[in-house]
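> Have a look at this prediction, sequence included:
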Amino acid sequence: MSGLAEILHDNGFKVQGSDASENANVQRLKKKGIEIFYGHGKAYVDHAFRVVVSSAIPDDNPELVAAKELGLRIMHRSEILAEILKQHHGIAIAGTHGKTTTTSLAFTVLDYAQKGAGVINGGVLYSLGTNIKASSKPGGFMVAEADESDGSFTNIHPKIAVVTNMDAEHMEHYKNLDNLRQAYENFVMNTPADTGVVVCGIDHHEVAALAGRVSDRKVVTYGLLPEAHISADNIMQKGAAMGFDVLIEGKRYAGFRINMPGRHNVLNALAAIAVGIECGVDLETIKKGLMSFKGVGRRFIRIGDAYGAMVIDDYAHHPVEIESTIKGTKGGFANNKVVAVIQPHRFTRLNDLMDEFAACAMDADEVIVTPVYSAGEKPIPNVNREELAKRMRANRIQNVHVVKDPEEFNSLVQTLVTNGDIILCMGAGNINTWGQFIVQQSKLKS
């Protein structure tokens, strides 16, 4: 929402909005002259002609109630995103995992190639200091992260659609896998017939099946499987960086590198390579663009050090993401102890995926489970940190601990880590602030 507000402001619209409290996004918008109200009130929409909402806004929100009473047009955020992409050569990145990183990498490639590309992303790109940038060319390239959580990504009609993977997530909306599959199919078939491009990560069986159902559009596949149009081998990891060769229709292009750990990030890079090629960027420029990537907020970002250990913040909140992030970390730091800190995000997700969560931290040396970050949900009986830790121990995951708050977390890590260890804080809630807390406490103690 903050990115859309900023891009509308940059295009000459008068924009105002509200948030529950001060945060980095609010501060950024205020610096640009956008008026922000704290809390929610009916008076905030008195002079508005449109009200834009996300699916997270409840029906009883005072501003939404007032907008209905005033007869104002109410638009979902996806409608605004669709309008922006419609005016550009839109590139939309969807999938259960890797959307933000793939969007960031694809934009970085196009930006390095001086294509005048814009971006609307779910995380802050460190090269920009923001999560959005307007395209500098009329009708130019615009790379956008497409949110599948509420099905609204089917409102988007991009020229290029990317699907990274497709797991059973957000099933409170989709209800069953058939509905999820149909939504992704609708999304890719929203590309224009004959000229549209669909980029599919076929290492995931559901996406491979989706690619086979696409008709009247160019399909480009990527992955580590040899049958992919664009694949990678000679994959090597050094610390938090990955090196690899790219194979395109069997022809080898050596010497690619990204400054993020894990084979899952090699897959994200392959998707960005596919986008770059489809946008007319040569491979040498793509290679240099990927190497120039400076990172994106909350995706394997070093917060600082605590008690001799490196503290990493990562947005991984699905079992597949947590497992991949731990594996990627161990792959680059094999001789270092990895302490995996897991903050489950939403009671419904933990309830639906309890078995998967209970098995996702096998490669960690120590596991710390925090309370569930509710994201506004009500608790579910027997769906909590204690139950998850119990299930993990039943799976023979060693050294599983539970903590109730940052203070207890700070006390525990002092007993677990030594110089050179890694504390991997993972979750989509406020686990990053827990990491920041132990960094601060360590400084005070030293």
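Received, thanks. Numbers count the residues shown, from 1 in each chain.

> drop to CA atoms for contacts and neighbour counts, all remaining ones
OK.

> can you give me the strands in the stretch 1-150 of the chain?
If DSSP state E, counting those that start in this stretch is used as the criterion, the strands of the stretch 1-150 of the chain fall at 16-19, 35-38, 50-53, 73-76, 89-94, 118-125, 130-133, 141-145.

> What is the last one packed up against?
Using 3 or more C-alpha pairs under 8 Å, 6 or more residues apart in numbering; DSSP states H and E as the contact criterion, the neighbours of strand 141-145 among helices and strands are strand 89-94, helix 99-112, strand 118-125.

> and here's the other structure:
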Amino acid sequence: MNLNQIHNVYFIGIGGIGMSALARYFKTLGKNVSGYDKTPTTLTDELIESGIEIHFEDRIDLIPADYYIENTLVVITPAVPKTHSEWNYFLEREFQIKKRAEVLGIITKDTFCFAVAGTHGKTTTSSILGHILYESGADVTSFLGGIVENYNSNLIGNGKTVTVVEADEFDRSFLHLHPNIACITSMDADHLDIYGDSAAIEASFVEFAGKIEDKSKLFIAKDLPLEGISVAVNESADYKAINVRIENSQYVFDVETPSETIKNIQFGLPGKHNLTNALMALAMAKTYGTSNEAIISALGSFKGIKRRFSYQIKTDDLVYIDDYAHHPTEINAVHQAVSELYPNEKVLAIFQPHLFSRTKDFIDDFAKSLSAFEEVVLLDIYPARELPVEGVNSAWLLGKMTNANKKLVLKENLISTILKSNAKVIVTIGAGDIGELVKPIKEALNEKA
């Protein structure tokens, strides 16, 4: 497929975090870009502001009349149901229809491609790497799964020869990519609705790792059962962070590489998991040939990602943090970071489970992770692409949690519940539409103060 012959790109599910990065990319290339999404969000508002036409009704008559078969690419997300009228319109007329991952594969095929894989840490690692490469002057475009604070975008740069992409394991999407340098941050069980069991997930990561023939260009978190260059914090590895300390609310650390020690690197994102992500990005950039000075400078200036341990309020009296965590391992990482930063403070965690299948598959792990917090508020499960599963609900999860201070509340009652809490630290957690509640929660807390 030749993208140069494509004049129009139509997205079904344009408001998704990965889809919107592609939409921005094609817009910067001068293509006509438009699309459909189910509901308006902050992200769709930003796309509309940039000149992209978006509608929120599944109506064939809203598809631009001049989008013809020979010059139009249709991009779909797996979340779209097969009954979708617009999708069927394009299918019946034999338009070129591609999944997001297939389009990424086409874009990156003729570039030097960095691919970041793993069940956790993809977005942060790829964002840090994209920032390092962009700041160092590389001719890079980075397609990201989060809004990077430094750029207020999920697309960094407009380079033609180098790309950074998240290698998403969902639906085995990452097997469409053609990476030159890659990393795997983790291989925990997830997406069991697609894979069936953890062995199948591991097998797909092994297949992805096989795309990198030169194993000196494959970076892996220590203890993963793969051949590659190992990365770890305070443990023996090919690249290891040592002498880790906190100064002025930032990590400062040294890195031992296979050839040298880089001293006094500063990095502002909290949590050991984020140190690992930064180290992974450092190792990939250094292997590409980026200078130590450029790497150190970029790590020091990286501001973080929206909805990844993102501070909304940070005063002496109140801290409000928002995080995208939607898997027990990620919730554990949030708890570790909060405990390290605020060891003696009462913490209120508000969690919206994401997907019935994931809740069912990891119910005991979710209960254990959430029980570590002193006070927990649960919202109903966010279904995303799924239909309800009988007996799988937030009340079931609540019953398995061992906290003394826990409750299930409706979304419309959440803000009043938060305002009644005397917790010094408040954390909203989840990958669903809880992200749309962050702004009103922040406003209500500021009014209360």
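Received it, and whenever you're ready, just let me know what you need. Note that the structure is predicted; figures quoted are calculated from it, not measured.

> Columns mean neighbour count on top of the strands of the stretch 1-150 of the first structure, output as CSV?
Formatted as CSV, the strands of the stretch 1-150 of the first structure follow (neighbours: other C-alpha atoms under 10 Å):
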stretch, mean neighbour count
strand 16-19, 17
strand 35-38, 15
strand 50-53, 17
strand 73-76, 13
strand 89-94, 27
strand 118-125, 25
strand 130-133, 22
strand 141-145, 29
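
> Just give the number of residues close to the counterpart of Lys86 of the first structure in the second structure.
Aligned against the second structure by TM-score structural alignment, Lys86 of the first structure finds its counterpart in Lys109. By the measure other C-alpha atoms under 10 Å, the count of residues near Lys109 of the second structure is 16.

> Flag every buried residue along the longest helix seen in the second structure.
Assignment by DSSP state H gives helix 272-288 as the longest helix of the second structure. Across helix 272-288 of the second structure, burial judged by 16 or more other C-alpha atoms under 10 Å covers 272-285.

> To Ala168 of the first structure, which of the strands of the stretch 1-150 of the first structure lies closest?
Nearest of the strands of the stretch 1-150 of the first structure to Ala168 of the first structure, taken as C-alpha to C-alpha: strand 89-94 at 14.0 Å.

> now the strands: where do they sit in the stretch 301-449 of the second structure?
Per DSSP E, counting those that start in this stretch, the stretch 301-449 of the second structure carries strands over the ranges 310-314, 319-323, 347-351, 375-378, 405-408, 425-429.

> Ranking the ones you listed by mean neighbour count, which comes first?
Per-stretch averages of neighbours, counted by mean count of other C-alpha atoms under 10 Å, single out strand 347-351 among those, with a mean of 25.

> Report all helices and strands that it contacts.
When contacts are defined as 3+ C-alpha pairs under 8 Å, 6+ apart, strand 347-351 of the second structure sits against strand 375-378, strand 425-429.

> Tabulate the ones you listed in TSV, adding columns for distance to Lys368 of the second structure.
As requested, those are arranged in TSV below (distance: least, C-alpha to C-alpha, whole Å):
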stretch	distance to Lys368 of the second structure
strand 375-378	12
strand 425-429	15
